[in-house]
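**Q** Predicted coordinates and the sequence they were generated for:
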Amino acid sequence: MITFLVCIAILIIGYFTYGKLIERIFGVNEARQTPAYSQKDGVDYIPMGTNRNSMIQLLNIAGVGPIFGPIMGALYGPVAFIWIVAGSIFAGAVHDYLTGMISIRNHGAHLPQLAGKFLGNSMKHIVNVIAVLLLLLVGTVFVTAPAGLLFNLLDGWVALGVITGVIFAYYILATLLPVDKIIGRVYPILGALLVISAIGIGGMLLFTGAAIPEITLENMHPGGAAIFPLLMITIACGAISGFHATQSPIISRTMESEKNGRKIFYGMMIVEGIIAMIWAAAAMSIFYGTDLSDLIASGGAGLVVSEVAFTLLGAVGGTLAVLGVIVLPITSGDTAFRSARMIIADYIKVPQLKMMNRLWIALPLFVVSFALTNMDFTLLWRYFGVTNAAISAIALFVGAMYLAIQMKFHWVATIPAIFMTMVSFTFIFSAPIGFGLPMTTSYMLAGISTGIVVALFAYKVKLNREIENFKIDEDVTKIA
């Protein structure tokens, strides 16, 4: 219990200390006009208040990742707490802040445009494909996960296919309509449900004096799975997630002032870390060890969610808590498809003022996603995990380049970028869905590959610094 409380306190302190440092290094300009005003279009570029943007950002980034991931990560033991805290403060929140703020400085640009500008034009095309793939996987995962939870909550009263269809219908509307029509209005209500459910679970852990394991570096995974890189792949959205780099530009197009960036981008990642801590602690305390492993094997992380909620909060409170969990994937799935639509539109330079332009880009995405719902959830999650890690590394290198060109202390982004690159390569070389090589060989090859990436990054920094009057802040998305 002491470890749990200390970790929560460190996360909060991290926001006020390290978050402030990152803000100072970046250099906020409160007088600079944001894209919400400079490119206001009534669809994607619309000024919205800080509190509303904060809640939208939280719900955008907090899908099932900070719940399902930490539950599966709880199999490793309290070492998962260390990754959640360190990852959130030094990697995830830095990642979210820099991608959001650099997007604001470049008129709401999405990651592919930013990667092309700062890392080279070839990266624009590569990141565009990876980002759209990631968003399709996220959208699909965030259809199947809440549909399954609702199906179980309703005890099979409504057919799974009907629930899935209703979620898809909502996603289509949220993807096509102006951001303030559904997302801007519904999210504050759904956000309250999310916060209440998290507070309820966390409060009951404290009230009941739950036996949460204290800190240890020991790997307690029943199957002996390697902590590095598997823990970092498993607990992504609760520590660092490339998916967030696709979501932050949605808010960069609606923020009223740069001064709100730390609260919205850095702060909401810290809140997500706290949510991840609560669910990891709940899973460890109630079903730790073999029981948790068996429960996940029999019904997945969703079954653990239901068991935790009803065990700690009873029938009524448990139902509300499960509804709060269902809210998470739905409010990330809708913006996943919205982001995919915006990224493709920016890439092929199609204005989004007309409904038909939005429709013909979005509908194929839903067709592909519907086909993917027939895939095994565990397999989808693995592909999502490795794609997620790779995107996070690229986004951090974009942030590092942005700072390096200005001779600012870029290591706050470069170090976590190198770490996540090593995570991605190690997983690709060792995982069955990758090359399936022995861990020792995978570590060696990942180290060599990461070294090559770092050398290329350093060379690109040198080239960009030599460009006279490199315009780090300019419009890279205008498609008039």
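**A** Nice, I can see it. In this text the structure is predicted, and so the values were computed from the model without any measurement.

**Q** From now on I want contacts and neighbour counts done on CA atoms only, so please keep to that.
**A** Will do.

**Q** can you pull out the helices in the stretch 151-300 of the chain?
**A** Counting by DSSP state H, counting those that start in this stretch, one finds helices in the stretch 151-300 of the chain at the ranges 160-176, 183-207, 227-234, 243-252, 261, 268-287, 290-348.

**Q** Other residues contacting the fifth one?
**A** If I follow you right, that is helix 261. Helix 261 is contacted by residues Tyr97, Gly100, Met101 when judged by Cα atoms under 8 Å, 6 or more residues apart in numbering.

**Q** if we can go back for a sec, can you say which of the helices of the stretch 151-300 of the chain is nearest to Thr3?
**A** Proximity to Thr3 (Cα to Cα) singles out helix 268-287 among the helices of the stretch 151-300 of the chain, at 9.9 Å.

**Q** Now do that closest one against helix 290-348, angle only.
**A** Interaxial angle, helix 268-287 versus helix 290-348 (axes from the mean of the first three to the mean of the last three Cα atoms, to 10 degrees): 160 degrees.

**Q** relative to helix 183-207, how tilted is helix 268-287?
**A** 40 degrees.

**Q** What helices and strands are in contact with helix 268-287?
**A** Judged by 3 or more Cα pairs under 8 Å, 6 or more residues apart in numbering; DSSP states H and E, helix 268-287 is in contact with helix 2-16, helix 50-61, helix 65-73, helix 79-87, helix 93-105, helix 183-207, helix 290-348.

**Q** Take the ones you listed and write them to CSV, including distance to Met422 and mean neighbour count.
**A** Converted to CSV, the helices and strands packed on helix 268-287 look like this (distance: least, Cα to Cα, whole Å; neighbours: other Cα atoms under 10 Å):
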stretch, distance to Met422, mean neighbour count
helix 2-16, 25, 17
helix 50-61, 23, 24
helix 65-73, 19, 28
helix 79-87, 14, 24
helix 93-105, 16, 29
helix 183-207, 32, 18
helix 290-348, 26, 21
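
**Q** adding another structure so you can compare the two:
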Amino acid sequence: MNSVVVLIFSILWFILAYRWYGKKLEKRLIQPNDQQPTPAVEFNDGMDYYPSKPVMLFGHHFSSVAGAGPILGPIAAFAAFGWGGTLLWILFGTVFIGGVHDYLSLMLSVRFKGDSLPEIAQEAIGRRARNLFSVFVLLTIILVVGVFGFVAAKTLASTPSVVIPTFGIIPIAMLFGFMIYKLDFSTILGTVIALAGLFCLIWLGYEFPISLPFPSQANFGIWFVLLMGYGLIASVLPVWMLLQPRDYISNWILVIGMALGFMGIFVTHPTVNAPALTSLNSASGPIWPTICIVVACGAISGFHSIIASGTTSKQLAKESDGRLIGYGTMLTEGLLAVIALLAVSAGLFWDAPVGMEKFGFLTVLNSGGPIKAFGLGYGRLVEPFIGTFGMLFGITMLKTFVMTTLDTCIRLGRMISAELVGPKVPLLKNKFAGSIFIAIPAFFVGYTGTYNIIWPIFGAANQLIGALSLLVITAYLVGVKKPTKYTLYPAIFMVVTTIASLLYQGYNFLVKPNPDYILGGTAIVLIVLAVVVADEARKIVTDGKGESLEVELQS
């Protein structure tokens, strides 16, 4: 299979989906009303609620939801099952499940005054669902912050060339935000200046790598403390000062990286040399449900609903921007997943020829991990344009988005903890106390490596959030008497898929020679959570309840 054919088909498919299916969702379910002020306008506080320009908000949302997921997930699925099934799930999952999930999570939050999805669950389903959902989301956020902080600190310690661009983007973003929002500077000119500064930072990092003169563990510890401190401070700054501009500039790194990837594929047009299907079963499990869990952000991720209803809904200036921000970013993420898949299936060799063994996918994956595999494959694709600099640029793309997720998650945790625990513990309504409430346990699980205990089951937990989010949205659609088929069928599929994965994982954890009772027990708890919330949602859907919700929204 020629990589150019795969890429062109994918681009056309996503364009068609945006114009056809996205428009259908907007017209039949949302019916945006720009005369109705959004939470960003109605509750503008200059801190968390702040109306953003669409291009800026697209950058924030995309940077926050993307992270490393749409790159690492498809690579893991490709290694386990081949490129065929992985590509199909990316193309169909993104359009009919992930995009629907992201767009409607965003707009549902907008209609509920910027509330998070767990909080909305109380109105759409019930208090029990809300409490279970909120606790589960908070634990997920703490885990994500700890893991992303760990990964970022390890990268800074092992790759000194990324230190300068990692921290140098902060003052550039703050200056950019001040120029755009306070001086009414031209967005186009400001973007050009900011990007020029960022690429200077990347060059400086390449020329002047910064290594700390301490043992490796001490280096990691210092970087980890600095990163968590940054996340803590950034989470309490006004969104216009750092969050929006930093994510917007980071978004351009990915846009440029994707554009270079497109051109590289068209110029080098490498053949996808790997098998379309390597196995129906792998060490991680059978192709279904495993591939739907492993690809994650490349098709659907429950984490996206946390971002959409957490920070993005509080920055949407008008409702008609929602389709671009919610549905459009998910399709863009799907396209990024296709690029990542082609980078390893066409940029590298499944069976490397003599003399090219260092470019063998499985060899690189086993020796350097998925990040190095992507960087090396991407570097070969873009070599005609940026030479040997390609691998470093590919890794920098990944690194930048890990940073964007870090402080966004602490901010989200602060908001959700204020909603859930704030009424009983007023101290947590304070933004500093709320951020510390998330940062301290996240620091512990990341620095000590405790996250390793639960991380093997995180993929299923993440997709469970997506399934539960779709159930909450479906319950809302019942209440406002809108068609439910667009969310109900994906919700059923994701609930069944997630429970199947948890059953498979839980069985393996508990029956192996040395049973892992923590992971096995966690799988059982997650299954119970899914069944309880799904049953609550079923009552709303099958009994046709929700009239009170409709009255409340109309009032």
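**A** Noted; the coordinates are in hand. Since this is a predicted model, take the numbers as computed values, not measurements.

**Q** Got a TM-score for the two of them?
**A** Here the TM-score for the pair of chains, by TM-score structural alignment, normalised by the length of structure 1, is 0.89; 468 aligned residues with a Cα RMSD of 3.1 Å.

**Q** on that earlier part again, between the helices and strands packed on helix 268-287 of structure 1, which gets nearest to Phe397 of structure 1?
**A** Nearest to Phe397 of structure 1, of all these, is helix 93-105, at 9.4 Å by Cα to Cα.

**Q** what's the matching range in structure 2 for that closest one?
**A** With TM-score structural alignment applied, helix 93-105 of structure 1 matches the range 99-111 in structure 2.

**Q** quick one: that stretch to chain centroid distance?
**A** How far stretch 99-111 of structure 2 lies from its chain's middle: 15 Å, per Cα atoms, centre = their mean, to the nearest Å.

**Q** Which residues does it contact?
**A** 22, 25, 30, 38-39, 115-117, 120, 300, 304-305, 308-309, 312-314, 316, 319, 322-323, 325-328, 330-331, 466, 469-470, 473, 486-487, 553.

**Q** and if we set it to 6 Å?
**A** For stretch 99-111 of structure 2, the surrounding residues in contact (Cα atoms under 6 Å, 6 or more residues apart in numbering) are Asp115, Ser305, Ala308, Ser309, Ser313, Gly326, Tyr327, Met330.

**Q** what about the equivalent of Met232 of structure 1 over in structure 2, how many neighbours?
**A** Using TM-score structural alignment, the partner of Met232 of structure 1 in structure 2 is Cys292. Counted with other Cα atoms under 10 Å, the neighbours of Cys292 of structure 2 add up to 28.

**Q** what's the answer for Ile433 of structure 1, then?
**A** For Ile433 of structure 1, the neighbour count with other Cα under 10 Å is 13.

**Q** What separation is there between it and Phe151 of structure 1?
**A** Look at Ile433 of structure 1 and Phe151 of structure 1: by Cα to Cα, to the nearest Å, they are 30 Å apart.

**Q** How about Ile167 of structure 1?
**A** Ile167 of structure 1 sits 12 Å away from Phe151 of structure 1, going by Cα to Cα.

**Q** ok, now Leu58 of structure 1?
**A** Separation of Leu58 of structure 1 from Phe151 of structure 1 (Cα to Cα) stands at 25 Å.

**Q** Next: Gly333 of structure 1.
**A** As for Gly333 of structure 1, its distance to Phe151 of structure 1 is 18 Å (criterion: Cα to Cα).

**Q** same question, Gly65 of structure 1
**A** From Gly65 of structure 1 to Phe151 of structure 1 the distance is 20 Å (Cα to Cα).

**Q** Return the residues in contact with Pro229 of structure 1.
**A** By Cα under 6 Å, 6+ apart, the contact list for Pro229 of structure 1 reads Val423.

**Q** so Lys113 of structure 2, which of the three states?
**A** What DSSP: H, G, I helix; E, B strand; the rest coil gives for Lys113 of structure 2 is coil.

**Q** quick one: contacts for it?
**A** Pro39.

**Q** again, only this time at 8 Å
**A** By Cα under 8 Å, 6+ apart, the contact list for Lys113 of structure 2 reads Thr38, Pro39.

**Q** One more: Ile492 of structure 2?
**A** Applying Cα under 8 Å, 6+ apart, we find Ile492 of structure 2 in contact with Ala467.
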